[in-house]
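Chemist: Need a 3D model of the following:
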Amino acid sequence: MVMCKKITASLFLCSLFFIQNALAEPLYWKAEKGAHELLIFGSIHMGTPDMYPLPETIIDHLHHSQALITEINLSDVADPQFYTTTEMTRDILNEQQKKRLSDIADELSLPVPMLLDRPSWQSALALQITQFVQLGFSPDYGIDQHLTNLALGKDISILGLETAGYQLQLFSQDNRTGRVLLIDTLNHWERNKKINRCLLETWKAGNSHQLLQLADESEIETELTERFIYTRNQNWAEKLDDPAFLTKPGKYTVAVGAMHLVGPQNLIDLLRKKGFSINRLSKSEPVDCEL
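Modeler: The predicted structure follows:
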């Protein structure tokens, strides 16, 4: 799932003026400690065909890796378990907000009654994901899915930093989370379109400064940022430093949402504090997005 500092319509992330040459690459780093060498790649979870091919360095590293590590193991088809909130969308929206929901649903060709009768977090995700699809994104071109397919084809193990059930519980564990996400989605619908268009080009250019600006532009309240970003980054750093998780010496390819690799308490800085020697390998180019 798309995770960034904003936990709303930019979930999986304008007139655009884009400057990029052949040297620009998505963000990736090499992190080394003891017998382990990690290539940490900033992903986006829905994408477009023009994101490919990926840099040869990443593919070569994957082919020589003990395992591919992603946020969740997409090859695990087990049905995730999660808490179900009881507060439906129709229960939390006033008449003006319901009219806004109806207008957006018409734009996306989604049935309004279905959205009103879902928990608020499910309605928020349905709107966000459908917006990405309407903008031309597809989960089939998401980096996680692409790398998972390559790993399966080469019989490379796949490890998840967390479970799908854990991710769903982030949204469903309390009513307030869904309420905040849905209302924020409705209030910033048009702005989110511009942010999401800009996100793709910024990712392709490997521009960490612009990614951070997008995160700041999209920031949501501190409590959710702590839960969806900072706590998860801490958990991931602990796992990547745990020999019980990386049981074999050698190379590992790590792909997590690019927004987890920039800004405060990012995964790269947390691993550096744990004694990893880290070098950025990717080259970036400027991006000028009109937000």
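
Chemist: CA atoms for contacts and neighbours, from now on please.
Modeler: Fine.

Chemist: In terms of helix, strand or coil, where does residue 254 fall?
Modeler: strand (DSSP: H, G, I helix; E, B strand; the rest coil).

Chemist: Roughly how far does it sit from residue 187?
Modeler: 35 Å (C-alpha to C-alpha, to the nearest Å).

Chemist: Mind listing what's buried along the longest helix belonging to the chain?
Modeler: The helix that spans the most residues within the chain, counting by DSSP state H, is helix 189-205. Buried residues in helix 189-205, counted by 16 or more other C-alpha atoms under 10 Å: 189, 191-205.

Chemist: Neighbour count: residue 254 and residue 187, which is higher?
Modeler: Ranked by neighbour count (other C-alpha atoms under 10 Å), residue 254 and residue 187 place residue 254 first, with 28 against 13.

Chemist: which residues in this structure form helices?
Modeler: Going by DSSP H, the chain shows helices at 56-63, 89-92, 95-108, 112-116, 120-134, 143-153, 164-172, 175-187, 189-205, 208-217, 222-225, 231-240, 267-273.

Chemist: Among those, which comes closest to residue 283?
Modeler: helix 189-205 (8.1 Å; C-alpha to C-alpha).

Chemist: Could you check the angle that closest one makes with helix 208-217?
Modeler: 160 degrees (axes from the mean of the first three to the mean of the last three C-alpha atoms, to 10 degrees).

Chemist: For helix 189-205, name the packing helices and strands.
Modeler: Under the contact definition 3 or more C-alpha pairs under 8 Å, 6 or more residues apart in numbering; DSSP states H and E, helix 189-205 sits against helix 208-217, strand 287-289.

Chemist: Just put those in JSON lines and tack on mean neighbour count and distance to residue 248.
Modeler: Formatted as JSON lines, those follow (neighbours: other C-alpha atoms under 10 Å; distance: least, C-alpha to C-alpha, whole Å):
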{"stretch": "helix 208-217", "mean neighbour count": "18", "distance to residue 248": "31"}
{"stretch": "strand 287-289", "mean neighbour count": "18", "distance to residue 248": "40"}
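
Chemist: now for those, which one comes closest to residue 85?
Modeler: Comparing those by C-alpha to C-alpha, helix 208-217 comes nearest, at 27.9 Å.

Chemist: That closest one packs against which elements?
Modeler: helix 189-205.

Chemist: one more, for comparison:
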Amino acid sequence: MVIHRCFLLVLLCCGMAHAACPSPPALPTTQQAAAWAAQAPDRGPLWRISRDGHSSFLFGSLHVGKADWAYPGPALRAAWAQTDVLAVELDPADVAPALQAAGPGAPLAPPLAARLEAQARAACLPPGALSALPAMLQLSVLTLMEARRDGFDAGFGQDLMLLAWAKAERRPVQALETLREQLEAIAPPPDQLPQIVDGALRQLQRGELRVPLRRLADAWQRADMQTLADYPRWCGCADTPAERAWFKRINDDRNVQLAARIAAAHATGQRLLVAVGALHMSGPQALPRLLAERGFTVEALRPAK
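Modeler: A predicted model of the protein is given here:
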């Protein structure tokens, strides 16, 4: 199951837990935070993209992390120092009103809706906590809750780290997509929705998400682009024609528009640090490839080529 970036979900995931529930993260002490910030290694893939006489940077982010991951390493700090604007998938300020306007989306058959609610109870969420969300976002919340069992949390994702950094420095933030566009992208056709929800619930109910989540996080932090490129082969989330079509829709198909908007923003003379989910950097429509086709010189900084 791909984890989507929707900051309201972070709030929904924060609640009291007992021993059988995914534990909320422990916040670092002041001393721990200072040590982690001073010693942070580089994590995640990073590219310099140059055109029109100036450079921007493209960072493949992970939307969950561990407490000590929420600090930039040397390469990302250097990219930050050479840029003026942070570009991210979504502006978090747009999320809550857009979700309220969007509504719960296509309804599920009662047995499938009951299974989704049962899985929310198993994750220790209050009854009905997710019912106002579209089914695919409900699954994203449940995926985030499952990630907590291995010490990962959306609060330590790279996007939030960079947004907090930008806020502290009053750096402009530019959204590359609207929430409406993301919701339209992640919603499968109505005739495929039950199959995709059923497949994701089976993974959750069988405890089969934790291994691919750990593998994804490990590949991301090492900037292992081959493992990331092979994600559909080992995630257990793209095994059927409907699942493969859905994955292409939310990943490859969105990249075309993302590349166009990155290129347009760069063309205005802005020096961008672009942070987009790392899976968008792989596949036949990988963002570095699309930007190269648009005339950018693309230089991999991590992993170095």
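
Chemist: TM between them?
Modeler: The TM-score (TM-score structural alignment, normalised by the length of the first structure) is 0.77; 260 aligned residues with a C-alpha RMSD of 3.0 Å.

Chemist: Residue 72 of the first structure is nearest to which of the helices of the first structure?
Modeler: Nearest of the helices of the first structure (C-alpha to C-alpha): helix 164-172, 6.1 Å.

Chemist: Could you tell me how far the closest one lies from the centre of the chain?
Modeler: 14 Å (C-alpha atoms, centre = their mean, to the nearest Å).

Chemist: and the angle from that helix to helix 120-134?
Modeler: Using the same axes, to 10 degrees, helix 164-172 of the first structure lies at 110 degrees relative to helix 120-134.

Chemist: Identify the residues contacting helix 164-172 of the first structure?
Modeler: For helix 164-172 of the first structure, the surrounding residues in contact (C-alpha atoms under 8 Å, 6 or more residues apart in numbering) are 72, 80-85, 121, 177-178, 227-228.

Chemist: now with 7 Å?
Modeler: 72, 80-85, 121, 177-178 (C-alpha atoms under 7 Å, 6 or more residues apart in numbering).

Chemist: mean shift of it relative to the second structure?
Modeler: Following the fit onto the second structure, the mean deviation recorded for helix 164-172 of the first structure is 2.7 Å by mean C-alpha distance after the TM-score superposition for the first structure.

Chemist: most distant residue from the middle of the first structure?
Modeler: residue 95 (32.2 Å; C-alpha atoms, centre = their mean).

Chemist: Distance check, it against residue 276 of the first structure.
Modeler: 53 Å.

Chemist: do the same with residue 268 of the first structure
Modeler: Residue 268 of the first structure is 9 Å from residue 276 of the first structure, by C-alpha to C-alpha.

Chemist: Near whatever residue of the second structure lines up with residue 182 of the first structure, how many other residues are there?
Modeler: Aligned counterpart of residue 182 of the first structure in the second structure: residue 197 (TM-score structural alignment). Other residues lying near residue 197 of the second structure total 21 when counted by other C-alpha under 10 Å.

Chemist: how close does residue 197 of the second structure get to residue 130 of the second structure?
Modeler: Taking C-alpha to C-alpha, one finds residue 197 of the second structure at 14 Å from residue 130 of the second structure.

Chemist: Going along the chain, name the strands of the stretch 1-150 of the second structure.
Modeler: With DSSP state E, counting those that start in this stretch as the criterion, the stretch 1-150 of the second structure has strands at 46-51, 54-61, 85-88.

Chemist: could you give the angle of the longest one to strand 46-51?
Modeler: Angle between the axes of strand 54-61 of the second structure and strand 46-51 is 150 degrees (criterion: the same axes, to 10 degrees).

Chemist: Any buried residues in strand 54-61 of the second structure, and which?
Modeler: 55-61.

Chemist: I'd like the residues you listed as JSON lines, with distance to residue 171 of the second structure appended.
Modeler: Output for the buried residues of strand 54-61 of the second structure, formatted as JSON lines (distance: C-alpha to C-alpha, whole Å):
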{"residue": "55", "distance to residue 171 of the second structure": "17"}
{"residue": "56", "distance to residue 171 of the second structure": "15"}
{"residue": "57", "distance to residue 171 of the second structure": "15"}
{"residue": "58", "distance to residue 171 of the second structure": "17"}
{"residue": "59", "distance to residue 171 of the second structure": "17"}
{"residue": "60", "distance to residue 171 of the second structure": "20"}
{"residue": "61", "distance to residue 171 of the second structure": "19"}
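
Chemist: Could you let me know which of these ends up closest to residue 280 of the second structure?
Modeler: Nearest member of the buried residues of strand 54-61 of the second structure to residue 280 of the second structure, counting by C-alpha to C-alpha, is residue 60, at 7.6 Å.

Chemist: any idea what the closest one aligns with in the first structure?
Modeler: In the first structure, residue 60 of the second structure lands on residue 42 (TM-score structural alignment).

Chemist: Then residue 164 of the second structure?
Modeler: In the first structure, residue 164 of the second structure lands on residue 149 (TM-score structural alignment).

Chemist: Could you report the neighbour count for that match?
Modeler: 15.

Chemist: Relative to residue 158 of the first structure, how far out is it?
Modeler: 10 Å.
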